[in-house]
Structure formats: C-alpha cells, structure tokens
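> next one to model:
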Amino acid sequence: MTVDVRAPELPRVQGPLRPARLRPRDVVKVGSVGLRTRPLRAFLSALGIAIGIAAMVAVVGISASSQAGLDRTLAALGTNLLTASPGSTMTGGQAQLPDTAEQMAARIGPVTSVSALGKVPDAKVYRTAKIPQAETGGLSAYAARTGLRATTGATLASGTWLNEATGRYPATVLGATAAERLGIGRAGADTQVLIGGRLFTVVGILAPAPLAPELDTAALVGWPVAQEELGFDGHPTTLYVRAEDADVEDVQAVLGSTANPEAPNEVEVSRPSDALAAKKAAGEAFTGLLLGLGAVALLVGGVGVANTMVISALERRAEIGLRRSLGATRGQIRTQFLAESLLLSALGGVGGAVLGIAVTAGYALYQDWPVTVPPWAAAGGVGATLVIGAVAGLYPAVRASRLSPTEALAA
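Next up is the predicted model:
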C-alpha cells in the first residue's frame, strides 16, 4: 500500500498582495498613539493653539456682547432724542439760545416733548463751606425744567425729582458722579450741599444718564429758584427734544432754525445716540487690534504643533520602520501623522473655544451685558485650528513616510 506524503498544494494568489485599509476608527486610534504616550508635550502644544483661539473668540464675543448691551440700552432709552445747544457767533464768541427756544421747539409737529437745562455759571457746588473754593470737583449747577428727567430718560437712584413745589425752594437733585464726589450716598431732608453760597437740600440722586452725560456731574435746581437765588439769566444752554421715530431726521434738520430763528447757524444740533455709536466704532477699531494679536498667538501655536510633530517623527523612527516592515504603505504613515497633528490641533481648538466662551460670559455678566458669542466665531476658530494642524503636520508626515524600513529600523 502506497501512502502519498506530498505537502498539500497551497492556493495560488492572483496578483500582488494589497495592504489592509485603515478605517476611520483605526486612523483615529493610531493617530492618538503619540498623544497618549507623550501627554505633557501634547498638552503644551495644544495649549499654544488654545490660547490663540481663546483670545480670538473672547475678543469677538466681548465685542458682540458690548454691541448687544448698547442695543439694549438704546432700545430702553430711545434713539429719538435730539439736543440743541448754542455754538459760536460770527465773531468767535459764545452764542446764546433765546429764552423762547423751548416754546419755539415745541411747535414742531412731530415733537413729542421738550425740556431744557440752563447752566448757572457763577454757582459753585461744595459739600460744606469749609472746602477750599479752588476744589470744585468739576461740578456745575444747572437750572432744570420739571420735565427734564422724563425727556432725557434719566432715572432716580434715590429720593424724588424736582416738581412745581420744590422747584421754587432751595432743593437740588444731584447727578450720579456729583453725588459720588460730594460723598453723598442717599437723598434726605437732613442732607445739604452748598450751591452758590446757599444751602440746598438734596431731595434726589440720579442714576448715570447715558444719553445726557452732562447730568452726571450736575447739581440740578428748579428754574424759578435759580433765577431768584442764584442769578440765573433764564437762557437755556441745552434743549432736549423727543420726536416721532420716523421723523427724527426731519426734526433734526429744522430744530436749529426753529429754536433760534434770528441766528440758526449759531445752534448746534446733535443726536446723543450717535455719540454712543461713535464710541462703539472706536471700540471696534481696538477690537481689530486684539484680533490681530490673537492671530499671532494662533500662528505661534501652529509653529508649536509643527515642532512637536517633527520631533515625534524623529523619535518614532523605529516604530515607523516596524510598521513599514509589516506592510504599512507610505500613504498610511502620512495619514497617521496627519491624523495626530489634526487631533492635537482639534484639542487645542475646542479647548480654546470653550475658554473663550467662558471668558466672554464672565466679562459680559460682570458688565451686565447680554452674553453673545457669534456661532461663526467658535466654529471658525476650530476650523482655523484644523487648517493650521493640517499645514503644520504635512511636512513631518511626508518626511516620516519617506523613511525606508531598513533605514528606520537601523536608527
């Protein structure tokens, strides 16, 4: 009996062997090897990216929150307030509004309310008579109409506003800054200040007035008592005019000639809300500068990622040679290092976006602004980090893929 001891015939392979394909899950797994084995280095590199992204997101977020706060303020106070004040005469002197300017401005059809403020030039404001006369604290005395607070949108922080009765007696309402400089926290019958050498009882204290900042440093007294006791001449120095929203521009065009028909060119008409908008525009220029600094920080972070990846490729030559010997292609090596660079940048980008949002929220709440972070800022920041990660990891990935298995293993 004959036994066949020949080895079984192996199946024939059709064509060259193909390397195994890396699935997305495998790409993430091999790409995170360097991050897991060198966590401190990965953290420091991601931190550089995070600082740049946090700076950019925070700058955009704080600017947007500031704008939202300004919009909320204007919505509450209104943008239909106009002011008219005396300008300069043809000879360069100080012009003067006529004492009928208030009544004349009220005749304009779309005007809903008019009030006036008159500066009392020779009446200084002091806490007591013991204060040196030179130390005025930058405070001024003004005669105020009873409708001034309603027209300007000013609010009371303490006490009451002037009325027809208190306007004839030595009573005053202090602006927010004036009360602070005089050391007065609350209004009361036993609280008095010296105005023009006469004692006035503080019946009220105003909150800060965004649309009429001149009120903040003012001691306001009634129109009649200012004329009788302080030598006020009765000429207003500022008219405050509220108009229908749709007709503000038309009222602004005729307010000067209506308030002072004899010399309309000597009247300066302004819109306080425009001043707030101009202040915001100046802030946006500063925001652009901060964004530039954030971009520089982001670039520095990208250089840090590139440096990390180059060092990683040099330190892992043996690993690269072993993988190549086991059949990994150059493309798979490139994919591994690019994935590691992208993961490193993504960690920094997401962390920086979260940090930037947290900084924005904290500062906005501190300033009593609505917290507003445009979605494009966070998404754009993370997207920018991915682009930087791809660019930073491209050279190290290509360099690693070009190592031959024998050269890498011999290193």
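> from now on I want contacts and neighbour counts done on CA atoms only, so please keep to that.
Noted.
> please name the nearest non-neighbouring residue to Gly352.
Leaving aside its chain neighbours, Gly352 sits nearest to Ala50 (3.8 Å; criterion: C-alpha to C-alpha, 6 or more residues apart in numbering).
> now do the helices in the stretch 101-250 of the chain.
101-105, 148-152, 176-182, 223-229, 248-259 (DSSP state H, counting those that start in this stretch).
> export those helices to TSV and tack on mean neighbour count and distance to Thr406?
As requested, the helices of the stretch 101-250 of the chain are exported to TSV (neighbours: other C-alpha atoms under 10 Å; distance: least, C-alpha to C-alpha, whole Å):
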stretch	mean neighbour count	distance to Thr406
helix 101-105	20	93
helix 148-152	19	83
helix 176-182	20	79
helix 223-229	19	98
helix 248-259	19	81
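> let's see this one next to it:
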Amino acid sequence: MTATAETARSLQSRMRRTLVSAQIFSGLGNGSTLALGSILAVDLSGSEAWAGSVNTSLTLGTAVTAIPLAQLALSRGRRFALASGLAAAIAGTALMVGAVITGLFVLLLGGAFLVGVASAVNLQARFAVTDLAEPAHRGRDLSLVVWAITIGAVAGPNMVGPGALVAGWLGIPAAAGPFLISAAGMVIGASIVWVFLRPDPLLTRRTMDGPDSGDGVRRRGALQAGWQIVRENRTTRGAVVAVVAAHAVMVAVMSMTPLHMQHQAGEAAGHPDTIALIGLTISLHIAGMYALSPLVGWLTDRMGPARMVLAGLATLMAAVAVTGLAPEYPAAVTTGLVLLGLGWSATTVAGSTLLVAALAPSQRIPAQGFSDAAMSLAAALGSAAAGPVMGMTGYSGISAAAAVLVAAAAVALLRLPELGR
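All right, here's what the predicted structure looks like:
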C-alpha cells in the first residue's frame, strides 16, 4: 500500500521515541572512551606523544564507517544500518577490555576504532529522525535525538567507580569495568533499534517519493554522490564546513583536556580527587553538547538554521578564548569545556537541519554520509595533531589554532544567502 503524508505523521512519533530510547543506551561507549582514552594511551604506549591516539582512532572509526553506513541505509534501510553499526561497536568495547587486561596498545587502538562506529550510528540517527519529519519541526525532532544521548554520554565518564566494582567481581583490572558497562548499554540500544524501528523510516520515505527516487544515488555509490551533491549546492557546502569545523575544534580541545588537567595537578595527578575532577569536567562538557539540544532545536526552527549555526560558531569562539587565556585555572577550563559543548550543539543541530532543508529527499542520504565522514575525518586529524601541538605550544596553543578554524568557518557561513533573509 502506498504510504501517505498522513501515514508518515502517524509513524513519526513512534520512530522518534524508538531512536531517542536507543540513543540513551548507545551513548555509554563514547563517554567512557573519551574520559579514559588519553590516559590509557599514555599508560600502554609509555609516551605522551601518543596521548591523542585513542581519540584519533575513535574519530577515524566514525569517519571511515560513515559512508558504508550510509550505503547500508540506502540499500537495506536505517534499521539494518544502525543495528549493524552498534554490533561493530560492541565488538570494540570487548577489544578495549582486552587491551586493559593484556596491556596491548594496538588492541586499545583497534577497540577505539570500532567503538567509533557507535558515533557514526549516533550521527546517522539524528538524520534518520528527519526522514519522516515535517519541515517545520525538523530542528526539534533532530535535536531530541541528539539530546537523548545525554544520559549515556554523561554517565560514561563517571563509570569509573561502578566499573571498578564490576571489574572487581570479575577479577579483571578496574579500568576495564567501564567498557563492560558500555557494552551492555550498546546491546540494549541495538536491540531497541532492531525490534522497534519498524517500518523503516527511510524505506517508508522512499515509498512516498516513488520507487525510483534513489536509484541513481545507489548506482553511483554514497561517497561519489555525496561529494557531488555537496559541491554543487552553496548552502549545503556552508552547512558541511560549519559542522566539520565545529567537530574538529571540539574533539581537538576536549581530547587534550584530561591530560592538561593532569599536568596542572602536578604530583596530585593520580589522586582520586584529580581523576574525579577530570571526569566531572568531561561530563559537564558532554552535558553542554547534548542537554540543551531541545532548546537549540526549537531556536533553529524559530530563527532559521543558518543564523543558529552562526550563533554556535560564536559560542565556540568564546569557549576557546576562555581555555586559551586562562588554562591554569580548573574553573576556567571547565567553563570553557561547557561552552565548547554548547557551541558544538548549536552548530551541529542547526547545521544538520540546514543540510536536510537544502536538499531533495533523494539527495539527503549520500550528502549526510559525506558530511558525517568529513566531520569525523577532520576531528581525527585534529585529535592526531593535538598531542604534538600541545607538546610544543601547550594547551593555549591548541585553543589558538581552534580559534583560527572557527573564524574561517564563520567567514564561509556569512556568504550564505539565507543570512540575508
């Protein structure tokens, strides 16, 4: 039976609830990896030069798998793509546990790479909820799915205590415990997607648009089609530049913050209070990324996505100004990290909404996949460079480099005709 707009509206509420529920549980893995990644990297490699390697592997995993997940969505639907990605991430958490137990650095990197697939899933989920969304509510629906990851992502960095208890029961190192909890959350998230994301929102949209609506894209492949679509559309280019810059800046600054705070603590670096402060800072940062997403989505629908993206970039500039000018004060670093999360949220939610609004339904999936791959690849490069940059110029140097990137993105965005309306 041919799907109608009325059918889409009736399905949208259930699709939104399903994706929100899955996001809550699937966010646990990244939070744990972000909080412990740089510390484990230094411990297992024996060198601070490798401090950013785990976060680099994490973001590379997201970048490399964003296009294949988009291709899976095109050929098999959102349900199959999202569930498959979470299955790979579950395997990644098992490798992270193995790395902690065996002390093998290469296993740590491999695990982080696969855990990064969960980020690709989370990124695709925010677009999945727009497949059947009404244009006037795209920002709201997208932001609710982004917001849903708050619980798992904020809880992840604070799984050190509960994880240590679990690890103690199993007789394994305490640092492995948080990743076991992450794996359990991902299993629940994958199960929710597989059981309840029916009918598939993308396949339903395709039925509404006609059986041939995506054939050309599927024949060319998601990567080639995505690049061509983004390149030929000025608004889409602006949206992609903004989310790429925001993600690169956020990951580069955030990934070095735990190590910077350890350095500032000096001899107390290994003290439980210092570790707790690092966990709290990362948690507040992640809360800034996700907790106010519904408000960001509402403002995006009211103000227009282009203006909201510009507001997000301004917030990112304020964030790196705080971290760059007062790196020796823990309160300033924490404040900067919260602003960093807020700026990322505004830019990502509004930029993603702008991307969807600028394109026809048949163009969205490859463009979305290309955008996700580009932002994750930029973040991986930023994370890889952050360690050496911090070694040469300190935490303030990373903040200064981030400010230059944000300014460049803002200049590109100011050229969009949408800002003149």
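> superposed, what's their TM-score?
Here the TM-score for the pair of chains, by TM-score structural alignment, normalised by the length of the first structure, is 0.21; 146 aligned residues with a C-alpha RMSD of 7.5 Å.
> returning to what we had before: in TSV, list the helices of the stretch 101-250 of the first structure along with distance to Ser113 of the first structure.
Shown next, in TSV, are the helices of the stretch 101-250 of the first structure (distance: least, C-alpha to C-alpha, whole Å):
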stretch	distance to Ser113 of the first structure
helix 101-105	9
helix 148-152	6
helix 176-182	24
helix 223-229	18
helix 248-259	12
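> of all the ones you listed, which one is nearest Ala408 of the first structure?
helix 176-182 (74.0 Å; C-alpha to C-alpha).
> so what does that closest one touch, helix or strand wise?
strand 198-206 (3 or more C-alpha pairs under 8 Å, 6 or more residues apart in numbering; DSSP states H and E).
> how about a cut-off of 6 Å?
Here helix 176-182 of the first structure touches no other helix or strand, going by 3 or more C-alpha pairs under 6 Å, 6 or more residues apart in numbering; DSSP states H and E.
> which residue is the nearest non-sequential neighbour of Gly351 of the second structure?
Using C-alpha to C-alpha, 6+ apart, the nearest residue to Gly351 of the second structure is Ala239, at 4.9 Å.
> the one you found contacts Thr353, doesn't it?
No - in this structure Ala239 of the second structure lies outside contact range of Thr353 using C-alpha atoms under 6 Å: 8.7 Å.
> state the distance from the most centrally placed residue in the second structure to Val166 of the second structure.
For the second structure, Ser119 is the residue whose C-alpha lies nearest the centre (C-alpha atoms, centre = their mean; 5.1 Å). Relative to Val166 of the second structure, Ser119 of the second structure is positioned 25 Å away (C-alpha to C-alpha, to the nearest Å).
> so Asp273 of the second structure, which of the three states?
helix (DSSP: H, G, I helix; E, B strand; the rest coil).
> mind checking how far it is from Ala265 of the second structure?
Distance, Asp273 of the second structure to Ala265 of the second structure, by C-alpha to C-alpha: 10 Å.
> who has more neighbours out of the two?
Ala265 (16 against 11; other C-alpha atoms under 10 Å).
> just the buried positions in the helix or strand hosting the more buried one, please.
If you go by DSSP states H and E, Ala265 of the second structure is part of helix 234-265. Under the neighbour-count criterion of 16 or more other C-alpha atoms under 10 Å, helix 234-265 of the second structure has 234-262, 264-265 buried.
> again with stretch 382-397 of the second structure
For stretch 382-397 of the second structure, by 16+ other C-alpha under 10 Å, it's 382-390, 394-397.
> report the distance from it to the chain centre.
Here stretch 382-397 of the second structure is found 21 Å from its chain centre; the criterion is C-alpha atoms, centre = their mean, to the nearest Å.
> do you know how far Gly397 of the second structure is from Arg219 of the second structure?
For Gly397 of the second structure, the distance to Arg219 of the second structure equals 45 Å [C-alpha to C-alpha].
> Met375 of the second structure too?
Distance from Met375 of the second structure to Arg219 of the second structure, by C-alpha to C-alpha: 25 Å.
> circling back: show the contacting residues for the residue nearest to the residue nearest to the centre of the second structure when sequence neighbours are not counted.
Distance criterion C-alpha to C-alpha, 6+ apart; nearest residue to Ser119 of the second structure, sequence neighbours excluded, is Thr62 at 5.8 Å. Contacts for Thr62 of the second structure (C-alpha atoms under 6 Å, 6 or more residues apart in numbering) come out as 116-117, 119-120, 376.
> pull the longest helix from the first structure.
Criterion DSSP state H: the longest helix present in the first structure is helix 272-315.
> taking helix 272-315 as reference, get the angle to the very next helix or strand once past that one.
Scanning forward in sequence from helix 272-315 of the first structure by DSSP H and E, the next helix or strand is helix 317-325. Relative orientation of helix 317-325 of the first structure versus helix 272-315 (axes from the mean of the first three to the mean of the last three C-alpha atoms, to 10 degrees): 80 degrees.
> continuing past helix 317-325 of the first structure, what's the next helix or strand?
Reading on from helix 317-325 of the first structure to the C-terminus, the next helix or strand found by DSSP H and E is helix 330-366.
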